[in-house]
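*Asks:* quick one: sequence plus predicted model below, questions after.
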Amino acid sequence: MRPVIRQLDESAINRIAAGEVVERPASAVKELVENALDAGARRVDIAYAQGGKALVRVADDGFGMTQQDLPLALTRHATSKIDGSDLLNIHTFGFRGEALPSLGAVGRLTITSRVQGEDAASLAISGGRLGEVRPAALTRGTVVELRDLFFATPARLKFLRSDRAEAMAIADVIKRLAMAEPEVSFTLRDVTGGGEGRLVFRADAETGDMFDALRRRLARVIGPDFSENALPIQAERDGIRLTGYAALPTWSRGAAVAQFLFVNGRPVLDRLLFSALRAAYVDVLSRDRHPGAALFLDCDPQLVDVNVHPAKSEVRFRDPTVARGLIVTALRHALAEAGHRASTTVAEATLAAMRPQNIEPPPTPARVYQMDRPSSQTLARSAAYQAPIGFSEQPTGRIEPVLPVSGDHPLGAARAHLHENYIIAQTSDGIVIVDAHAAHERLVYERLKTQAQGTVPSQALLIPDIVELPADEASRLMELAPELARLGLVIEPFGGGAVAVRETPAVLGQINAAKLLHDIVDEIADQGTATLLNTRIDAILSRMACHGSVRTGRQMRADEMNALLRDMEATPMSGQCNHGRPTYVELKLSDIERLFGRT
């Protein structure tokens, strides 16, 4: 039979809309809290039961609604936030007017609200059936209570996850909104067992200027270790302003769980912006590590379209290259300005590794009488037979002198070289342990990048190295031959898949050309053909730097070690190697004394 076109009833339309807007309880919480923020709330209290499936309650101290507003608020596409004349000039979280009627179509929704100077009123809607406006008791603001989510569409309940998983999703939504509004107080409670329930999250309103308030809010939401190891970001380009905090590369995660992006205060999950964040850290983090950041892009609403997805989690910029370039440039500049600074969490992990697992109370010290104490003359004679403090004895029998510690040098003065790789340096208030290979790798890389802006000096090989490669890899490599020549690596085809290496970058010294070429081919294949050439060049330079850095197992002299420390202090991003690993660990004297119970 020929299908007949028919108009769906209002109830079916609302249930369909709910499928787009309300995916899970966390979606309902997001919509209700955003409504509270749009209403000027300065305090928002959220409660849920059974992961939000049985109850979601959001109370705020905003402007409220009148008795006449309540029925209209539960009508589709009715909103106070826009007039419909310009869908690009949006200054609020919500604007579609779909959330409340959609929630009322699939659950049992009750709204109680009061406008200052008027009586409070309440209105309920259950499965799309609207009740009557009734008098209510409320001091100010609005309370929205949603019970039995998806009772009208039971099939949707089968797609929800466990109560714990849904509760974690709700907490994640609240934390993101709390970051976007540091001047607003938030509380989140689990009232599954009834009563006041369990406090899951609390963030009191922050005061002070924008950066101070945001830093304290991020410390509360992400953790104090993030704020201690994050760099302030502030930049502007072509009408788009970027602010926020980005973590040092040594403060990274195994997944992208500490990345938060906002556009005009709206939390977004935009692939363009996340790829820009990743690109900014491309030469300071390995591919299995992810940076942490909370970044806020603000611009004229005309420059960004937020009407892309019903959940409003995606946006579309009029000129996406400006937004992406702003993030990459601003973050790379901030990381370069940070210099040698390293993450405090590295030192904390080091101290934790040093602490014994089973701490036993120290034995009671025996009483020592004055007659049993050695005299100062005895101590002096004993010290004369001990090796002086400083570097280990060299093959010639000469003892390296101890250099003074200067407060102008954050990484201090070298004191020893252990296991032919680790430099021990003394600072004015602690010690520094440096991974010489990793540190020199970063120094060589930054030097190569600077030289690559012109032409990197090369050294000709007396006998060219012939490297055999698969034909397709040799072809890809030869496509970049002009750029590699600018970087000091001159190669030529040598028939079949063979490639002849005639010159290598002078800064690398003597290297294994065959291994270098194989690594470069792997890097090209990993970066892909669509990657920007500059990104691919940086990746190749990183590979070159690894081949040209100080090798583990080589004994360094005192002057070499101190020169390396001074270069680290003057080189951008020297706190981590090209793969994101820390190049040094700093331990404060107070921390060391606590390890030995001297405090």
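*Replies:* Arrived safely, thanks for sending.
*Asks:* C-alpha only now, for contacts and for neighbours.
*Replies:* OK.
*Asks:* how far away is Asp526 from His333?
*Replies:* Distance of Asp526 to His333, given as Cα to Cα, to the nearest Å: 25 Å.
*Asks:* which one of those two has more residues nearby?
*Replies:* His333 (15 against 12; other Cα atoms under 10 Å).
*Asks:* shouldn't that one be within a helix?
*Replies:* Yes. Under DSSP: H, G, I helix; E, B strand; the rest coil, His333 sits within a helix.
*Asks:* another one to put next to it:
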Amino acid sequence: MAIHQLSETLINQIAAGEVVERPASVVKELVENAVDAGATRIEIATSGGGKTLIRVTDNGSGMAPDDLALAVRRHCTSKITDDLLDIRTLGFRGEALPSIGSVARLKITSRTADADMGHEIVVEGGRHCEARPAAANRGTIVEMRDLFFATPARLKFMKSERAEASAITEIVRRMALAFPHVRFLLSGTDRTTLDFPATGEDRLARIAQILGKDFTENAIALDAWREGVELTGHAGVPTFNRGNALHQYAFVNGRPVQDRLLASALRGAYAETVPRGRHPVAVLSIALDPALVDVNVHPAKSDVRFRDPGLVRGLIVGAIREALAMEGDRASTVAARSMAASFSMGARSTNGHSGAYGYRPTTAAASYDVAHSPYRPLASAPPQGFSAGEQAPFDAFSMPSARPSAPVTASPNAADHRLGAARAQVHANYIVSQTADGLVIVDQHAAHERLVFEAFRKTLLAGDQPLASQGLLIPEIVDLPEEDCDRLIQHADELAKLGLGIERFGPGAIAIRETPAMLGEIDAVALVRDLADEMAEWDDASGLAARLDHVAATMACYGSVRSGRVLRPEEMNALLRQMEATPGSGQCNHGRPTYIELKLADIERLFGRS
């Protein structure tokens, strides 16, 4: 087979496969060019998730007609000469514009400060014409339409418009964090407008625009240096953590990167302080000699390779741990507010009523009243064997799952039930139950979490009747990034089936109107934030439908009996009876055992009696 030279168009399309993966890749390349051109204001407009239109307008230095003609040719750049080890700009490969032009319709309009008029050049599917005069302000406008029209097979790999628009938003957020002196404006028919005004040298103000005020209130400043490598930025206190790693941002010499080494260093820094499954929030900026880092690992330039990775990792881990140690044992303000709300809810639940003179406390001698128990999340129909006028046994753990067919007595006979009769609660977390031939130790939180989850799952499988919900007297308002709000509202109907009623409350906010009745009084704001984090990690418009079990597990965890809650004998026995009637109740949603059984023979063996 003879060897032949590929055409320039085909070469560009091959290169585009690495440079232009999706619309967000186009935005990244064009915004980087605008920053390199010295722009202080960058406007990004999109349509159709960026597949139909991407327009980036900047007030940078602009390009002359001759430069325009070269800009759409491969490996033409103004940013480096012959030294690939001294890269001080975001772009340098000279591949972005010709790659975009080879798979889309591209128009570039530009004017320099000293020019009387602007010029424009058009590229369609790799074919371009000469630059021609055009009206333009100082700076550059790059307009891309119909992405992948020249390679339609690539369109099959695109995600939904909402997912692509969300990816573009994330790119702009990262660029805004890297360059606080630049104003970024993101708008379009497929999104609400986002405006990040320039904050100059006040990086914390820009961080607040992106990550919210909560982070700035719970952030520790970082400033460390070791052997020519400087680390600055902010890291959140361990108690301020999120459900995914999407709130971790890293920059190397001003370049936004997503590097495994840096992510690993963050995990190592918080290894003993952040719970498993949770992720710290941080914005890290690393500055070092360009010769000590290779940014040419991949055409997308999001991966880097350090000459001394151990030095960089050690600097990050050591600096964060030292900063945390100097800060002391500090709880997040978010956790403090949640705790205050929990105490408030507990007071309302246990006091029965309040009057003009405040709450009337209950006394230890007060008689037990099922209807006003703080641990009875759902008022449901009486169990089988009881009429509406009779006082049913305690039903704190009742759910739409199977119930015991026989009435539950306050002190059941140990021989009558597989998990026996509750005899004590140890350390306000473990129920000790006596069975006919031994004893059972139950983790009350893990057990109830499983029961609530099974109730949710049964409702999902039935698919006809939604779970009962309880309306909030005053809706809870949750401030979230716009893309998180969009994801939640997109799946509002599915969440409503689980008893969680939400709606939009203006830009960047969600109103919680209803919560699942079986969960009782919960931290609804924290629940919605966790659900938003999980949906963001799935990054798929159909993600919730395939992961409703996971959503149900998250909600079940929030509604379960917490460790440290003192239970009455009636409540403990009700939990045991519900466990006996629920399949799979031997393990919690995370796979841990919910109870341990010791036979009498085992106990006697421990004391040497057998």
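*Replies:* Structure's in. What do you need? Just so it is clear, the structure is predicted and the values come from calculations on it, not from any experiment.
*Asks:* TM value for the aligned chains?
*Replies:* The pair, once superposed, lands on a TM-score of 0.58 when counted by TM-score structural alignment, normalised by the length of structure 1; 361 aligned residues with a Cα RMSD of 2.7 Å.
*Asks:* going by neighbour count, which residues in the helix or strand that contains Thr459 of structure 2 are buried?
*Replies:* Using DSSP states H and E, Thr459 of structure 2 falls within helix 444-462. Across helix 444-462 of structure 2, burial judged by 16 or more other Cα atoms under 10 Å covers 444-457, 459-460.
*Asks:* looking at those, which is nearest Thr192 of structure 2?
*Replies:* Thr192 of structure 2 lies nearest to Leu460 out of these, by Cα to Cα, at 32.7 Å.
*Asks:* so what corresponds to the closest one in structure 1?
*Replies:* With the correspondence set by TM-score structural alignment, Leu460 of structure 2 falls in a gap relative to structure 1.
*Asks:* burial measure for Val297 of structure 2, as a count.
*Replies:* 12.
*Asks:* ok, it touching Arg305?
*Replies:* Yes. Using Cα atoms under 8 Å, Val297 of structure 2 is in contact with Arg305, at 7.0 Å.
*Asks:* overlap of the contact sets of the two?
*Replies:* Common neighbours of Val297 of structure 2 and Arg305, counting by Cα atoms under 8 Å, 6 or more residues apart in numbering, are absent.
*Asks:* for Ala514 of structure 1, see how far away the closest residue in space to Thr79 of structure 1 that isn't next to it in sequence is.
*Replies:* Ranked by Cα to Cα, 6 or more residues apart in numbering and with sequence neighbours excluded, the top spatial neighbour of Thr79 of structure 1 is Gly97, at 5.0 Å. Distance of Gly97 of structure 1 to Ala514 of structure 1, computed by Cα to Cα: 64 Å.
*Asks:* and what of Ala213 of structure 1?
*Replies:* Counting by Cα to Cα - Ala213 of structure 1 and Ala514 of structure 1 are separated by 54 Å.
*Asks:* over to Ala279 of structure 1?
*Replies:* 29 Å.
*Asks:* which residue numbers in structure 1 does the helix or strand that contains Ala545 of structure 2 align to?
*Replies:* Applying DSSP H and E as the criterion places Ala545 of structure 2 in helix 543-546. Across structure 1, nothing matches helix 543-546 of structure 2 (TM-score structural alignment).
*Asks:* in that helix, what counts as buried?
*Replies:* Result for helix 543-546 of structure 2 [16+ other Cα under 10 Å]: buried residues 543-544.
*Asks:* centre of the chain to it, how far?
*Replies:* 16 Å (Cα atoms, centre = their mean, to the nearest Å).
*Asks:* what about the next helix or strand after that helix, distance to the chain center?
*Replies:* Where DSSP H and E defines the elements, the next helix or strand beyond helix 543-546 of structure 2 is helix 548-559. When C-alpha coordinates are averaged (Cα atoms, centre = their mean), helix 548-559 of structure 2 and its chain have centres 16 Å apart.
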